[in-house]
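Trainee: The amino acid sequence is not available; the structure is as follows:
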C-alpha cells in the first residue's frame, strides 16, 4: 500500500510541476503590478506548496514520526480494550 501511495503522490507531483511550468511563462511583469500578476504569483506560491508537500511525503521525512504515532495509537487501543473488558466484567457481576 505504501508503494501505491508513493506512486499517487509522485503522479500528483508531476502534474503540479507540469501546471507550474505551463503557468510561469504566461506571467508578464512588463505591465507592472496588476491583479492578474498578483493572482499569478499567489497561484504559483500555492503550486510550490503542493509540490513541497508531495516531495515531503515521497522522501518520507515523517516515517519515524508515523511509527511513534502508530505506537501511541496501539497503546491507547489496548488501554481502551482493557477498560471495556473491565466494565463488561463489572456489569456481568451485577
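Mentor: That came through, no problem. If you're wondering where the values come from, they're calculated on a predicted model, not measured in any experiment.

Trainee: going forward, measure contacts and count neighbours with C-alpha atoms only.
Mentor: OK.

Trainee: Next, the buried residues of the longest helix out of those in the chain.
Mentor: For the chain, the helix reaching the highest residue count under DSSP state H is reported as helix 63-93. Residues of helix 63-93 classed as buried: none (neighbour count, 16 or more other C-alpha atoms under 10 Å).

Trainee: Got another one to weigh against that:
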C-alpha cells in the first residue's frame, strides 16, 4: 500500500511551518506585500490536510467525505467571496 497520505501530510506541515515563520515581525517586514500572498497558502494547507485525513483512514466513511467537502466549500468561499458579494450588490 502506498503511503501517499504521509507525503501529503508532510507537505502540509512544511507549509504550516513556513507560514508560522513568516509571522515573525522581522520577516514580516522584510516580506512586505508578499506576506499576504504567502499566507494565502493556508488555504492550500486546509485542502491538503483534508486530503491527508481522507486518505489516512483505513475504512472510508461519510464523516471523512463530509470533512473533505466542507473544507472544499470553505476554500472556495474564501477564494471567491469578495467577487461574488461584489456581483450581488452591484
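Mentor: That came through fine. Remember, it's a predicted structure, so these values are computed and weren't measured experimentally.

Trainee: TM-score for the pair, please.
Mentor: The TM-score (TM-score structural alignment, normalised by the length of the second structure) is 0.42; 56 aligned residues with a C-alpha RMSD of 3.2 Å.

Trainee: Can you name every helix or strand that the longest helix of the first structure contacts?
Mentor: Helix 63-93 of the first structure is packed against no helix or strand, with contacts defined by 3 or more C-alpha pairs under 8 Å, 6 or more residues apart in numbering; DSSP states H and E.

Trainee: Off-centre distance for it?
Mentor: Using C-alpha atoms, centre = their mean, to the nearest Å, the mean C-alpha position of helix 63-93 of the first structure is found 26 Å from that of the whole chain.

Trainee: Repeat that for stretch 55-72 of the first structure.
Mentor: The gap between where stretch 55-72 of the first structure is centred and where its chain is centred comes out at 11 Å by C-alpha atoms, centre = their mean.

Trainee: That stretch spans what distance, first to last residue?
Mentor: Here the two ends of stretch 55-72 of the first structure are set 26 Å apart, with distance taken as C-alpha to C-alpha, to the nearest Å.

Trainee: Give me the distance between the nearest residue to residue 54 of the second structure once chain neighbours are set aside and residue 53 of the second structure.
Mentor: In space, not counting the residues next to it along the chain, residue 54 of the second structure is nearest to residue 64; the distance is 5.4 Å by C-alpha to C-alpha, 6 or more residues apart in numbering. As judged by C-alpha to C-alpha, residue 64 of the second structure and residue 53 of the second structure stand 7 Å apart.
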